[in-house]
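Participant: quick one, structure for this:
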Amino acid sequence: MRRIIPIVILLFIGFVYTFPFFQAGFFETHDGEWAIIRLAEMQRELRDFQIPARWSDYLNHGYGYPLFQFTYPLPFYLGALISLSNIGLTTTIKILFVASVFLSGVGMYFLGRKISSSFGGLLGTLFYIASPFRLTDLYVRGSLGESLSFAIFPWLFYVSYRYIERPDRKTFILGALLLGSLILTHNVSALLVFPFWIGFLYVVTLSLRKNKMMYTLKYFLPLIFLGVSVSAFFILPVLFEKKFVLLSQIPIADTARHFVAFADFLNSARGYNGIPSFQLGLAHLVAVSLLFISLFFTSWTKVKKYRIFVLYGLFSIAVMIFFSNSFSYFLWKYPPLSWVDFPWRFLTPLTFMISFLTIFLPIRTFTKILGTFLIVLAIFMTLPYVSVQNRINREDSYYQTNDATTTSADELMPIWVRQKPEKRYDEKVEVETGFATLSNTFFNSKQISFLVESQEQSVIKVNIIYFPGWEFTLNGVPVLPTLGNGDGLMRLTIPAGITKVDGVLGNTFIRMVSNFISLVGLGVIFFMAVSIFFIKKNHEKH
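Facilitator: This is a model prediction of the structure:
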C-alpha cells in the first residue's frame, strides 16, 4: 500500500497539471503549433526514406529548408512513430507533452527514493511537476524539446547513480542511451546540464567509491563516448555545418536583453506575447533556503551521507543563477555560452536542480514538516498556471500545408540566399533561358528528376535552395549546379537535345562520418543488449 499511494498521487497530480491537453483541439503558445508542422515534415521525410531526416522540401514556400539538420529531431521521430496509429498530428504532439510530465514525475520519484527516501521522492516529484517554469514551457512557450528534456534529466541522474552503485552492462546501455537521447531531444539543454551531470557523477563516486580516478576512466568515459556517439549523426553536422546558415553570422537575439533579474525569479509576467515568465516559485525557493539554513543550524552527523548532495545542489543552483543573470555577461562572448541563444535557458536545468534538492527535505523532522506544507503551498500557487490563452481547432491539413520555416528568424536559411522566398513557385523546374520543354518531373524531399527536350543550350532553374550534398547528373554524367541572382536556387546548363536530369541530396563528408559513428554506437548497444539477453537465458537454464 505504501508503494501504491505515491503512484496514485503522481497520477492524480499529473492529470491535474496536464488537463488542458485532454480537451479537444489545441491552444496558442509560442512554439506549440510549430511542433505540429515539424511533425508533418518529419513524416514526409521518413516516407521518402530520408534517414536521417535533414532537408525539409515543403517548408520555406516549397524551396526547402535544412530543418532537422540543425533542429533537435528525437521528439519528431517519436511523434512519427506514435502517429503510425493514425491518431492525428495534434493528438500526437499532445501525447508527447503529457508524457513529458508523467515521465519526469516517475523519474524524479525513483531518483529521490534511491538517494533519499520514498517520501523524499514524492516531494521532489510534486515540486518538479508544479514548477512554474515547467508550466510556462507547457502552456506559454509550448517548447516540446525542453519539456521532454525535463523528463530525461531525472532518469539520467537516476541511472547514473545506479551505474556508479553497481556497474553492469544494462545500466551502462541505459546511461548511454539517455545521454544520447537528451542531446537529440534538446541539444541546448544537454549542453547546459552536462557539466552539472558530470559534477553529480563525481559527487556520487566520492560518496560510494574509493578509487575515484580509475572508476572515472574505466566506467564514465566509455559511457559518455557511447552516448555522444549515438547522437553524432545530428550533433556533428550542427557543429561543422552551421557555417552554411545565417545562424553562424546573425545571432537570434541580443544576449544582453535576455538575462533574468533576481526579482523575476519571484515574480514575472506570464509572457504570452513575448518573453516568458521566469518565476522559479516562492515555495520552491523557500524550500531551497530551508535546506541551506539547515546546513548551519542542524547536526548532520546522522545524515552525513546526504550533506555532499545538498552542498552540490546548492552550489549548482548558485552557478546557474549566476549564468542566467547579467553579472555573467562578460562570459557570454565566449564558447560554449556564445552558442546558446538566451541566458534564461539556464532556467531549465535550474528548475530540475531545485526540485532535486527538495528530495532531501525529509531527512530531518522539521524540514520534512515544512516541506510538506511548502509543496501544498506550491500546488495552490501554481494551479492558476494550468490555463491556456486561446483554444484552436485545426485540421491536420492546415499543418501539412504550412509554408513557413518554423524558426523565429529564418536563422537556418543558407547564407547564399539574399532574397528570401515570399510565395510558392508555379512549377518545380522552369526554363530560365533558351527554348526547351520539361516533362516527367518527379521530386520529393531527397531527390528530383525530369526530362528536358531542348532546341538549343538552355538554363533550367530548379526551385530548390542549394545546400551542400545536392548532386546532379545529365544523362548519367555528373555536373555541378550554379547559383545566381541571390535567390540561392540551383541552375543547370542543358545542351541541345534530350536530357535526363537526376538530382539527389547526398551526404557531405562530415555527414557520412557522423552517420557512421552513430551506426557504430547503436551497433555496440545492440550487441551488448543481445549479450545480456543470452547471458540471462543461460543463467535461467542452469
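Participant: going forward, measure contacts and count neighbours with C-alpha atoms only.
Facilitator: OK.
Participant: number of residues surrounding the residue nearest to residue 260 when sequence neighbours are not counted?
Facilitator: With Cα to Cα, 6 or more residues apart in numbering as the measure, residue 325 is the residue that lies nearest to residue 260, at 5.1 Å, once sequence neighbours are left out. Here the count is done by other Cα atoms under 10 Å, and residue 325 has 18 residues near it.
Participant: please apply the same query to the one 4 residues further on.
Facilitator: Under the neighbour criterion other Cα under 10 Å, residue 329 is assigned a count of 16.
Participant: would you do the same for the sequence below? I want to compare the two.
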Amino acid sequence: MLKKIVKTKNFWPVVVITILALLASRRLFVPGYFIMHDDLQMMRTLEMEKCFKDFQIPCRWVPDMGYGFGFPLFNFYPPLPYLFAMVFRLLAFPFTATVKLTFASAFLLSGVAMYFFARKFFLPAGRQAANIGGVVAGIFYIWAPYHAVDIYVRGAMNEAWAFVFFPLILLFSYQLITSHKNLILLSLSWVGLLLAHNLMVLIFTPVFALWCLLWIVKSKKILSIKYLVLSGILTFGLAAFFTLPVLVESKLVYVNLLTQGYYDFAGHFATLRQLFISRFWGDGPSTFGIGDGMAFPIGHIHWIAVAVSGLVFVYFWWKRKKLEVADFVFVFFMAVGLFSAFMAHGRSTPIWLAIPVLKYVQFPWRFLTLASLGFSFAAGWLICKLEKFKKQPLWLVIIMVIAVVVWNWEFFAPVREGPVTDTEKFAGEAWRIQQAAGIYDYLPNTAKIAPDSKRTVLAEIIEGKGIIYFENHPERTNWLTFDADIKEGGAVVRINVLAFPDWKVLIDGNQVPTYIDEVEEWGRLYVDIPEGKHFVYARLYNTPIRNIANGISLVTWLGFLSFPLVKKFRRQ
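Facilitator: You can find the predicted model right below:
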C-alpha cells in the first residue's frame, strides 16, 4: 500500500510542498503564543466549541463576547476555520496549539491547491515540467510575503484560509467548462470560500467571472453555462445556512461602522515603495498616510520572477507567434496580479469611488491576496516554459526556491511571542480584553452604544422587590434559566443579554413580551414578572429567514451526501 502511494505521480511534489510549508510555519509548532492584530482566534475557537457542546448548530450567538452580554458573531462572521479547528480540539490539543495548527494547515493546503491548479495547465509541456512548475508555483504561493502578513502579523485566520480556495475554484471551474467534470468539487470549493471570508468573495468574484468567460469563449462551449448555474445552485443550497442570514439580517447590526472612521478605505492605500521596494517589517497597525507599522510587500523575488517571465513570454511570442493554453493562463494571471497591485495603490481611488460596494473591503492592500495568486502562477509558468524548451537547468529551480525562502525567511515568524497558556489567555485582564474586542463589529442596533464594562450578573431586578436565584441553573450559549421570587406588585427584570431577533422569554412555560427600556443604552432585554415564584427561561430562537436557510442547507446536504449511496443502490 505504501509503495503504491509513493509511486503515485503527485506524491513527491506534495512532499516537497509539505516540507516548504512546514518551514514557513515552523514558529507555529513551538510552545506558547504570539501577538497578532486579530487576537480573537482563541476566543472564537472557544465559542465555537461551546456551541458544539450545546448543540447550537449552526453556531450563531456567542455568550462570552460583547463584555459577556453576547452578540451574534457567527450569524455574520464566516465559521469555516473554527469548524476546522474542532478537529484539533477533538484530538485534545490546547487552544493555543489549535489556533496555530489551523494557521499552519492554511499554509499547507494553499500550497497544495496551487500545485494542482498550476500543474493542470503545465501538463502539455510534459509531466516532469508540469510537476516542477506546479511545485514552484505552490512554494511561491506559500512564501508570498503577504501570506506572512496575514498569519504572523494580522492573525487574519479567515483571509489566510481564503488562499486555499482561490486555486481550487479556478481549477474546477476550468474543468467543468471544458470537460463538464468536477461540478460537485467546484461547489464545495465555493462553499469553502463563502464560509471562509465574505470580503474575499467580493474581490474574487470578478476574477472568477472573467476566468469563466475566457474559457467559455475559447472552448466554444456555451452550454457549459448550465453546468456553472447548476454548480451555483448547489453552492447556494450548501452554504445557505450562513449566506442567507448574512444577506438579509445585516441590517440588524451596526454594519455601517465597518466602513467608517479607521475602516475608511481611503486611508489605507499602499505606496509604490511599500509594494515593490521596502524591506520594512513590523507588527504595528495600518495607519492613514505613510507611517504604517506593518508592511505591504508583493515580494522582491516574486516581482523579479514576474519581470523575467514577462520577458520570456515576449521572447517566445516573438519567435513563435502562438499561444498555448498555459500561455493564456499566464497572461490572465499577469493581468490579475498587476491589476490587484494597482487596486492596492492610491491611483485606483476613482475605481473605489465608482463601485460603492468596494468600501466593505476596508483595506485596499487586501488585494495583495490576488496579486500573490497571480504572481505565484507566473513563477511556475517561467520554470515550465524553460523546461519545455530545454533551457531550464535544475539549478535554476533550486536557486528560485532557495531565493524565495531565504529572502522572505525573516517575515515568516512572529515579531513578538511568548509562553502563554490557555489558562492565562482565558483569565484576568487577557480574558477581559478578548471579551471587549471587536464589540462594535456585530453589535445589535437595538443598542445605542456598546457596553463598556463586564457583565456581573445574569439578571437583576430594576423595579420592584424580590429575589432572583441562579443556583443550579445552567447558562448555555444561546439560552439561560433562573428562578424569580417576586413580591407584591410585580417587578421589572433586566436580563443581561443584548436584544436581538429572536430572543424570547418564557415564564413558567408561557411566552411573555420583552422590551428595551427607553433609558437603556446597551440594548438589554427587559421583562415584567408578576408577583410569586416563577421559572424563567430565555432563548435565542431562529428567525424565519434562519429557519428557511437552515432548511435549505439541511435538505441540500442530505441530498448531497446520500446521492452516492442512492446511485450505488440503483446500480445493484
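Participant: residue 375 of the second structure pairs with which position in the first structure?
Facilitator: Across the two structures, residue 375 of the second structure finds its equivalent in residue 354 of the first structure, going by TM-score structural alignment.
Participant: wait, isn't that match in contact with residue 283?
Facilitator: No - counting by Cα atoms under 8 Å, residue 354 of the first structure sits too far from residue 283 to count as a contact (10.7 Å).
Participant: so where does whatever residue of the second structure lines up with residue 180 of the first structure fall, helix or strand?
Facilitator: Structural alignment (TM-score structural alignment) places residue 180 of the first structure against residue 191 in the second structure. Using DSSP states H and E, residue 191 of the second structure sits within helix 183-194.
Participant: can you tell me which residues contact the counterpart of residue 146 of the first structure in the second structure?
Facilitator: Residue pairing (TM-score structural alignment): residue 146 of the first structure is matched to residue 159 of the second structure. By Cα atoms under 8 Å, 6 or more residues apart in numbering, the contact set of residue 159 of the second structure is 150, 196-197, 200.
Participant: do the same with residue 532 of the second structure
Facilitator: For residue 532 of the second structure, the contacting residues are 484-488, 490, taking Cα under 8 Å, 6+ apart as the criterion.
Participant: how much space is there between it and residue 508 of the second structure?
Facilitator: Residue 532 of the second structure sits at a distance of 11 Å from residue 508 of the second structure (criterion: Cα to Cα, to the nearest Å).
Participant: repeat for residue 385 of the second structure
Facilitator: As for residue 385 of the second structure, its distance to residue 508 of the second structure is 75 Å (criterion: Cα to Cα).
Participant: residue 221 of the second structure now?
Facilitator: Summarising the geometry, the distance separating residue 221 of the second structure from residue 508 of the second structure, computed by Cα to Cα, is 64 Å.
Participant: now swap in residue 56 of the second structure and tell me
Facilitator: Separation of residue 56 of the second structure from residue 508 of the second structure (Cα to Cα): 23 Å.
Participant: now the strands for the stretch 401-542 of the first structure?
Facilitator: Listed in chain order, the strands of the stretch 401-542 of the first structure (DSSP state E, counting those that start in this stretch) span residues 429-433, 436-443, 447-454, 458-465, 470-474, 477-479, 482-483, 489-494, 497-505.
Participant: export those to CSV and tack on distance to residue 41 of the first structure?
Facilitator: As requested, the strands of the stretch 401-542 of the first structure are arranged in CSV below (distance: least, Cα to Cα, whole Å):
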stretch, distance to residue 41 of the first structure
strand 429-433, 22
strand 436-443, 15
strand 447-454, 16
strand 458-465, 16
strand 470-474, 19
strand 477-479, 29
strand 482-483, 26
strand 489-494, 21
strand 497-505, 16
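Participant: out of those strands, which gets nearest to residue 266 of the first structure?
Facilitator: For the strands of the stretch 401-542 of the first structure, proximity to residue 266 of the first structure was assessed by Cα to Cα; strand 458-465 is nearest, at 46.4 Å.
Participant: for the closest one, give me the average deviation versus the second structure.
Facilitator: The superposed strand 458-465 of the first structure is, by mean Cα distance after the TM-score superposition for the first structure, a mean 0.7 Å from where its aligned residues fall in the second structure.
Participant: which residue numbers in the second structure go with that strand?
Facilitator: Counterpart in the second structure of strand 458-465 of the first structure, with TM-score structural alignment as the criterion, is residues 491-498.
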